[in-house]
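# Please work out how this folds:
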Amino acid sequence: MPLQTIDLASKLSQFSGHFAPRTVALFNGHDVMVAKILGEFSWHSHADTDDFFLVLKGRLFLDLPDGVTLQLEPTGTPNSGDAATAAPRRVL
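All right, here's what the predicted structure looks like:
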């Protein structure tokens, strides 16, 4: 299967809301998502996974507790760790 190039900046230009992630690709059963962030986002936890962040513009500061191992999230993992408070999964 040939590799597909995804223009992340173009995907980000398709929406304006903050903290509303959009899935742009799948990788080994994991969602690759883009999101716009502004200000603080409440700390949350995933029992078996965590988020991967690639900052295209600006700065991102993370306060992490000691001893955390970061992993990628399998498709369907709620972005806040809780399905009741998670943003809906939207694919671009």
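
# going forward, measure contacts between C-alpha atoms and count neighbours the same way
Will do.

# So the most centrally placed residue in the chain: helix, strand or coil?
Nearest to the mean C-alpha position of the chain, by Cα atoms, centre = their mean, lies Met33 at 4.7 Å. What DSSP: H, G, I helix; E, B strand; the rest coil gives for Met33 is strand.

# Which of the helices or strands spans Leu70?
When elements are assigned from DSSP states H and E, Leu70 belongs to no helix and no strand.

# now it: how far from Leu64?
10 Å (Cα to Cα, to the nearest Å).

# repeat for Pro74
Pro74 sits at a distance of 21 Å from Leu64 (criterion: Cα to Cα).

# Next, the second sequence, to be compared with the first:
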Amino acid sequence: MEPVNIGQALASFDALWSPRILTTVNDYDVRVAKVRGEHLWHSHADTDEFFLVVDGELDIALRDRTVHLGQGDTFVVPRGVEHKPSSERGAHILMFEPSGTSTVGDHHEEVPDHVDATTGHALRRP
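Next up is the predicted model:
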């Protein structure tokens, strides 16, 4: 039970689309990730997905529109809704998801090599 600095956590890894777990709140992971380029179309059947842009810009394509998020913006993708996050210039994001939620959802396209299909990685602490 020690404080976690988001900036230091983000500085501790370089991998894109490979979230680190900052902490757990009840049954939810608080994750941070560095992103650039495109993720993949996917959905989460049983959970909403919360995004907060810490730095940069993130687009979340939905089948009927694209939501653009800037630094400090939040957005919730409702459960079951197909979405595809992307960031042309790169972004640092924070997400809330139930522990054990896959980064590629329950239903998804083929996972490209640059996307880490994971339930989150432990944050390395000094």
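
# picking up where we left off before, pick out whichever of Pro74 and Leu64 of the first structure has more residues nearby.
The neighbour comparison of Pro74 of the first structure against Leu64 (other Cα atoms under 10 Å) goes to Pro74, with 17 against 8.

# Which residue in the second structure aligns with the more buried one?
Aligned counterpart of Pro74 of the first structure in the second structure: Pro98 (TM-score structural alignment).

# Contacts only, for its match.
Contact partners of Pro98 of the second structure, counting by Cα atoms under 8 Å, 6 or more residues apart in numbering, are Asp27, Tyr28, Asp29, Thr47.

# Map the first one onto the first structure.
The alignment partner of Asp27 of the second structure in the first structure, by TM-score structural alignment, is Gly29.

# State the number of residues packed around that match.
A count of neighbours around Gly29 of the first structure, defined by other Cα under 10 Å, yields 12.

# What's His68 of the second structure aligned with over in the first structure?
Matched across to the first structure, His68 of the second structure finds no residue, judged by TM-score structural alignment.

# Who are the contact partners of His68 of the second structure?
Glu57, Leu58, Asp59, Ile60.
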